[in-house]
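>>> Pasted the sequence and its predicted model underneath.
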Amino acid sequence: MRRLRALLADTRPLKVPAYRRLFNAQIITVIGAQLTIVTVPAQIYAMTGSSAYVGLTGLFGLVPLVVFGLYGGSLADHFDRRRLLTATTAGLILTSALLFLQAAMGNTNVWVLLTIFSIQQACFGINQPTRSAVLPRIVPPELLPAANALNMTVFTGGAIAGPLVGGALIPVLGFSWLYLVDTLFLFATLWAVLSLPSLPVEAVAGSSPGLRSVIDGFRYLATQPVLLMSFVVDLIAMVFGMPRALIPEMADINFGGPSEGGLAFAVLFAAMPAGAFLGGVLSGWVSRVEMQGRAVVMAILVWGTAITGFGVAVALADGRAGGWLALAAVFFAAGGAADVASAAFRSTMLQSSATDAMRGRLQGVFIVVVAGGPRLADVLHGLVASSLGAAATTILGGVLVIVLTLAVSAAVPAFVRYRVPRAG
């Protein structure tokens, strides 16, 4: 029994009231957010029948994410973070409502959908670095790895329910109702944010918010090689190893499913977060890991291997589901478990190493990398798959993850050797 408790997720951060409120609200809102993440590419594929157009969600999400993610980090280092969270959460509610309206009115213009999606990502770009910068202010340092693992567990739990529900209900209810659920669920996050205390920056450093402040953050990052490498290896993993934009095509062509939603679509979208959820539930070990740099490298190598296996299973399916769909889901789930461990360690490295005055800007860079990497992957995979096909593109990406991760780890051994004092 004692060994089982040591393996299960460390729930001590939930004893902190402010964190517990945000955590509980996130359980609700992440399901709605994942419904939107599934519905947008499904709606675009239904409009166009093209993975290249689905890949444009990466471009339309990436540009505002980069611009407002970096600028949002600068704002988070100069203004009360509770106010920023309130304003951007309201923006997320408004854009989600606009997604509902365009679908309910029978929109057939893909550019209208992409524009609303782009505005939503701008709000997300400011919200997320601010939210992450708040965490070390409300959770003790020794509980940061556990808090990050819990956050990832909730996110991935919703990412399981979202695709399963969305994939099953899109053919029945249509797109608009799923956008409406996301809109309503976001009010739970707004309530949790409003219940936070005032959160001004402890000691504002550098210039006023803007381009110069963002540049100051990059200069600071350049002096921190371990943090810099944590961004590089994650970019490698996500840009080359995230075949998310190809899932509608895989479900339709490789596994013989319908062009709109269906079982294969839902299983493929839910498999990776299902693995990540299981990895989060069994994350009690993360607080005891001292060699965090090596742990990140190992997790990304497992990710690359799993994506390669996933692509092979897709290639062998040849228009059939059955056992090949199950095998593809197992590989994708294994990748998800590896990703949640990598994310927990990388988040902890940043939050524990950066000063409060710089934390917002570095979290801005972090969210650009974490969310921007998959969007770059959407564009890259969509373009390459038009020539090589979805399965070959996925296999190539997984192999590149392994090769490039080994190369940069050999080039910067300090990252692999990075260690922290054992918590608790």
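Good, I have the coordinates.

>>> When you work out contacts or count neighbours from here on, use the C-alpha atoms and nothing else.
Will do.

>>> Return the distance of the closest residue to residue 385 other than its chain neighbours relative to residue 370.
Ranked by CA to CA, 6 or more residues apart in numbering and with sequence neighbours excluded, the top spatial neighbour of residue 385 is residue 393, at 5.7 Å. Remark: distance between residue 393 and residue 370 (CA to CA, to the nearest Å) = 21 Å.

>>> Surely the residue nearest to residue 385 is in contact with residue 383?
No - Residue 393 sits out of contact with residue 383 when judged by CA atoms under 8 Å, with a separation of 9.6 Å.

>>> These two: who's more crowded?
Legend: neighbour count by other CA atoms under 10 Å for residue 393 and residue 383, higher for residue 393 (24 against 18).

>>> Which strand or helix spans that one?
Per DSSP states H and E, residue 393 falls inside helix 390-411.

>>> So which residues make contact with the very next helix or strand once past that helix?
Counting by DSSP H and E, the next helix or strand C-terminal to helix 390-411 is helix 413-417. Helix 413-417 is contacted by residues 225-226, 229-230, 291-294, 297, 409 when judged by CA atoms under 8 Å, 6 or more residues apart in numbering.

>>> are any of these buried, and which?
Buried members of the contacts of helix 413-417, counted by 16 or more other CA atoms under 10 Å: 226, 229-230, 291-294, 297, 409.

>>> and the two most separated of the residues you listed?
229 and 291 (14.9 Å; CA to CA).

>>> Can you name the residues that contact residue 145?
The contact partners of residue 145, taken as CA under 8 Å, 6+ apart, are 286-287, 344-345, 347-348.

>>> The closest residue to residue 258 other than its chain neighbours: neighbour count?
Setting aside the residues directly before and after it, residue 258 is nearest to residue 252 in space (CA to CA, 6+ apart), at 5.6 Å. Other residues lying near residue 252 total 18 when counted by other CA under 10 Å.

>>> do residue 156 as well
Residue neighbour count, defined by other CA under 10 Å, stands at 29 for residue 156.

>>> Residue 384 now?
As a burial measure, the neighbour count of residue 384 was computed by other CA under 10 Å and equals 15.

>>> I'd like to check which residues are in contact with it.
Counting by CA under 8 Å, 6+ apart, residue 384 touches residue 393.

>>> re the thing from before, and the contacts of helix 413-417, which two are the farthest apart?
The span of the contacts of helix 413-417, defined through CA to CA, is set by 225 and 291 at 16.0 Å.

>>> Structure two is appended below for comparative analysis:
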Amino acid sequence: MSTGPTLRERLRRLRMDVTPLRESRDFRLLFTAGTVFYLGGMVSYVAIPFQIYDLTGSNFLVGAVGLVELLPLIVFGLYGGALADHVDRRRLLIGSGLAQLVLMAVLAANSFLAEPSLPLIFVVAALLAATSSLQRPSREALEPRTVRHDQITAANALSSFGMQVGVLVGPAIGGVLIAWVGIGWCFVVDVGALAVACALYAAMRPYPHRGETTPPSLRGIAEGWRYAIGRRDLLGTYLVDIAAMLLAMPIVLFPALAAEVFERPELIGLLYSAETVGALVATGLSGWTSHVHHHGRAIVIAATAYGVCIALAGLAPSFAVALVCFAMAGAADMVSAVFRGTVWNQTIPEHMRGRLAGIEMLSYSVGPLGGQVRAGFVADAWSVRGSIVSGGVACVGGVLLTAALLRDFWSYDNRTDEHAVAERERREAAGT
């Protein structure tokens, strides 16, 4: 008589699958480069707004950094995606990384001046947004080629883990550097991180395109949009992400939540780190994700759980309960992200992957900006708790409506989906 898996086997399934790191040299290089890149980037992420506030004392000018970054992000994100489908993605990673290194060195030099230039900071911030947007589609489009098709889910979880480590540790390092040695050293650290990342990219083997490519153009970008909208399973992943980011992101309300609602302003840093801690725990226990095949349902369930946890955080009777709810929300959001990345990387054809990565980048870059506006407006018109709770409830409604309207998304199964099967067969024929 057959028996089910033992407790030890069940626990082993939860353990993060590190097979891609163990078997693929280039994935190790890409993973390490990405982790170092995010770590250094989050150090300077803290430094730029702090320096602007230190120079001006203006919260408006601090927020204006996001405004000057928005247009370059949109334009160069889309162009970078189209470029990634035409040129060698590895070379594009190196070239855009070196450009960021030079720009970060300019910020460092400016910071060590007796009177740092404020206009220069804004100009460099816009250029950094442009070069970063050029780079990211290539990095995301290249990852699937460094691992086997059946390892994509595990690779997504590992990459997310590295990113979250940078997001959690980077700001802490930045805060210590600002307090002890000055803002300029934050940029120096990022210069070093970018140099290491570029060296790791250079150590990877070349990844030329396998077939005919599409030169970057408005026509090529439009072709990517038509493909994304025409596939209802992909459209579902974008709409779910937008629903979460646009409707339920509470970050802009953390200062008011800590100071006014819970009257614990000294603990505001915990609010900012709670979701990241939850995401790290989720990726650390992500071994089970490789055994899931109905990725659409997994995304819907995880995104719904995210909205529920955000709403519960808004209702939390204490600061500690709110932290737990935000941590659970971060875990749910990370699970959703892992499966969204799996759908993209397992089904999008090689010749379209860069453009689709550029489109996907817009959903998680522009969405949070709109989410901040929504959260702040509702909080001022109603209340901080009301804004958080209503955002979570709206997120749940948006996710469930997406699942109801896009049945192909809800029923997606990577074992039978025509796009997943076709991509798997193409990779098997190519021996990858």
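All right, it came through fine. The model shown is predicted, which means the values in this text are computed figures rather than measured ones.

>>> picking up where we left off before, for the contacts of residue 145 of the first structure, which one is nearest residue 117 of the first structure?
For residue 117 of the first structure, the nearest member of the contacts of residue 145 of the first structure is residue 347. The distance, counting by CA to CA, is 26.1 Å.

>>> In this structure residue 348 of the second structure contacts residue 421, no?
No - at 10.9 Å, residue 348 of the second structure does not count as touching residue 421 under the criterion of CA under 8 Å.

>>> Of these two, give the one with the bigger neighbour count.
Set residue 348 of the second structure next to residue 421 and count neighbours by other CA under 10 Å: residue 348 wins out with 21 against 15.

>>> Show me what that one aligns to in the first structure.
Residue 348 of the second structure maps onto residue 354 of the first structure when the alignment is built from TM-score structural alignment.

>>> likewise residue 281 of the second structure?
In the first structure, the residue matched to residue 281 of the second structure (TM-score structural alignment) is residue 278.

>>> what's the answer for residue 405 of the second structure, then?
Alignment note: residue 405 of the second structure maps to residue 411 in the first structure; criterion TM-score structural alignment.

>>> How many residues are close by that match?
10.

>>> and stretch 224-243 of the second structure, how far apart are its ends?
Stretch 224-243 of the second structure end-to-end distance (CA to CA) = 22 Å.

>>> Just after the strand or helix carrying residue 270 of the first structure, pick out the following helix or strand.
Under the criterion of DSSP H and E, residue 270 of the first structure resides in helix 263-281. Where DSSP H and E defines the elements, the next helix or strand beyond helix 263-281 of the first structure is helix 292-317.

>>> tell me which strands and helices whichever helix or strand comes after that following helix is in contact with?
Beyond helix 292-317 of the first structure in the direction of the C-terminus, DSSP H and E gives the next helix or strand as helix 322-353. Helix 322-353 of the first structure makes packing contacts with helix 110-138, helix 144-173, helix 225-241, helix 263-281, helix 292-317, helix 356-388 when contacts are defined by 3 or more CA pairs under 8 Å, 6 or more residues apart in numbering; DSSP states H and E.

>>> Quick one: closest of these to residue 420 of the first structure.
Comparing those against residue 420 of the first structure with CA to CA, the closest turns out to be helix 292-317 (7.0 Å).

>>> got the angle between the closest one and helix 322-353?
For helix 292-317 of the first structure against helix 322-353, the angle by axes from the mean of the first three to the mean of the last three CA atoms, to 10 degrees is 160 degrees.

>>> now helix 292-317 of the first structure, how far from the chain's geometric center?
Its chain's average C-alpha position is 17 Å from that of helix 292-317 of the first structure, according to CA atoms, centre = their mean, to the nearest Å.

>>> Which strands and helices lie in contact with that helix?
The criterion is 3+ CA pairs under 8 Å, 6+ apart, and the helices and strands that helix 292-317 of the first structure contacts are helix 225-241, helix 322-353, helix 390-411, helix 413-417.

>>> re earlier: identify whichever of the helices and strands packed on helix 322-353 of the first structure lies nearest to residue 218 of the first structure.
When those are ranked by proximity to residue 218 of the first structure (CA to CA), helix 356-388 comes first, at 8.0 Å.

>>> The residue nearest to residue 354 of the second structure when sequence neighbours are not counted and residue 21 of the second structure, how far apart?
With CA to CA, 6+ apart as the criterion, residue 354 of the second structure has its nearest non-adjacent residue at 4.2 Å, and that residue is residue 81. Residue 81 of the second structure is 26 Å from residue 21 of the second structure, where distance means CA to CA.

>>> So the two - more neighbours on which side?
Neighbour count, other CA under 10 Å: between residue 81 of the second structure and residue 21, residue 81 has more, with 32 against 19.

>>> May I have the residues that are in contact with the aligned partner of that one in the first structure?
Counting by TM-score structural alignment, residue 81 of the second structure corresponds to residue 73 in the first structure. When contacts are counted by CA under 8 Å, 6+ apart, residue 73 of the first structure touches 126, 129-130, 214, 359-365.

>>> can you tell me which residues contact the aligned residue in the first structure for residue 303 of the second structure?
In the first structure, residue 303 of the second structure lines up with residue 300, judged by TM-score structural alignment. With contacts defined as CA under 8 Å, 6+ apart, residue 300 of the first structure is in contact with 233-234, 237, 338-339, 342, 401-402, 405.

>>> same question, residue 97 of the first structure
The contact partners of residue 97 of the first structure, taken as CA under 8 Å, 6+ apart, are 179-180, 183.

>>> how does it look with 6 Å?
residue 183 (CA atoms under 6 Å, 6 or more residues apart in numbering).

>>> Heading C-terminal from the helix or strand hosting the residue nearest to residue 354 of the second structure, find the next helix or strand.
Under the criterion of DSSP H and E, residue 81 of the second structure resides in helix 59-84. Sequence order places helix 89-111 as the next helix or strand after helix 59-84 of the second structure, per DSSP H and E.

>>> how big's the offset between that following helix and the first structure?
On superposition with the first structure, the average gap between helix 89-111 of the second structure and its aligned counterparts reaches 2.0 Å (mean CA distance after the TM-score superposition for the first structure).

>>> Cool, thanks, talk later.
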